[in-house]
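In: no sequence on hand, only this structure:
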């Protein structure tokens, strides 16, 4: 994903996070049980942290293109959609098939973090440093 695409995804994800979080707190909490609300909270937590991470990657990519950060952001975004999205769907629909998608999203998160680590390790240090 380009920095622009990362920021667009993050804006949409951040908007959805706030809107769905408010909807969950004010509306869904009246009709869903504690287990379903826990799934929604877990999805929201992971969505928030990974959305912020994608914003950080976008900022880093504005300074220096890095193919590892590019793929990291793509896997993190896919993780948000699959992991958090499947938890939301599980809580709202009670279809058990969603439990098979959640670990795929979690795996995407892990791949995204590993790719970010590789990208960070491959960054070259600047020769001129002021300490």
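Out: It's in. Keep in mind the model is a prediction, meaning the values are calculated, not measured. Residues are numbered from 1 along each chain as shown.
In: C-alpha from now on. contacts and neighbour counts both.
Out: Will do.
In: flag every buried residue along stretch 84-94.
Out: Buried residues in stretch 84-94, defined by neighbour count with 16 or more other C-alpha atoms under 10 Å: 84-91.
In: put this next to the first one:
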């Protein structure tokens, strides 16, 4: 799914919308920048190294989740806990995958599901906020 279509769907489903919080916009900017940079770095500088180690798909998964949540933060209304969960989730989930793809210690493997749980909690909170919002 195109990330712009994704952001539009998220934006439409959570009406009535408030403006994104400063934290969400700052996190979106930082995560978007680092996601694009790490995606390019993996595709151009590390591609052969990651492919030889068999971790190129792991890197790509990290970049995908990283960028999806950066875009989602832009579309997110002023619900700070959703943004905090997504930001922590990206740092833990994608961060641990980047580390593992680069051959980091396997002891960080258990961090990945914690990051995934934070991402899922953020999506659950988003649905809860949408459900409890006044209907039009």
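Out: Perfect, thanks for sending it. Everything numeric in this text was worked out from a predicted model, so none of it was measured.
In: mind checking the TM-score on these two?
Out: With the length set by TM-score structural alignment, normalised by the length of structure 1, the two chains reach a TM-score of 0.83; 116 aligned residues with a C-alpha RMSD of 1.4 Å.
In: roughly how far apart are residue 115 of structure 1 and residue 109 of structure 1?
Out: Separation of residue 115 of structure 1 from residue 109 of structure 1 (C-alpha to C-alpha, to the nearest Å): 10 Å.
In: of those two, who's got more company?
Out: residue 109 (25 against 21; other C-alpha atoms under 10 Å).
In: return the residue of structure 2 aligned against that one.
Out: Alignment note: residue 109 of structure 1 maps to residue 119 in structure 2; criterion TM-score structural alignment.
In: hmm, residue 70 of structure 2 is touching residue 26, no?
Out: No - if you go by C-alpha atoms under 8 Å, residue 70 of structure 2 and residue 26 don't touch, sitting 9.9 Å apart.
In: more crowded one of those two?
Out: The neighbour count for residue 70 of structure 2 versus residue 26, taken as other C-alpha under 10 Å, is higher for residue 70 (29 against 15).
In: okay, and that one sits in which element?
Out: helix 56-75 (DSSP states H and E).
In: ok, the residue most central in space within structure 1 - contacts?
Out: The geometric centre of structure 1, computed from its C-alpha atoms, lies nearest to residue 50 (C-alpha atoms, centre = their mean), at 3.3 Å. Shown in contact with residue 50 of structure 1 (C-alpha atoms under 8 Å, 6 or more residues apart in numbering): 76-77, 80.
In: tell me the counterpart of it in structure 2.
Out: Aligning on TM-score structural alignment places residue 50 of structure 1 opposite residue 69 in structure 2.
In: tell me how far residue 6 of structure 2 lies from residue 22 of structure 2.
Out: Residue 6 of structure 2 is 21 Å from residue 22 of structure 2, by C-alpha to C-alpha.
In: again with residue 11 of structure 2
Out: Distance, residue 11 of structure 2 to residue 22 of structure 2, by C-alpha to C-alpha: 17 Å.
In: of the two, who's got more company?
Out: Neighbours per residue, other C-alpha under 10 Å: of residue 11 of structure 2 and residue 22, the larger number sits with residue 11, 17 against 11.
In: and that one, what pairs with it in structure 1?
Out: In structure 1, residue 11 of structure 2 lands on no residue (TM-score structural alignment).
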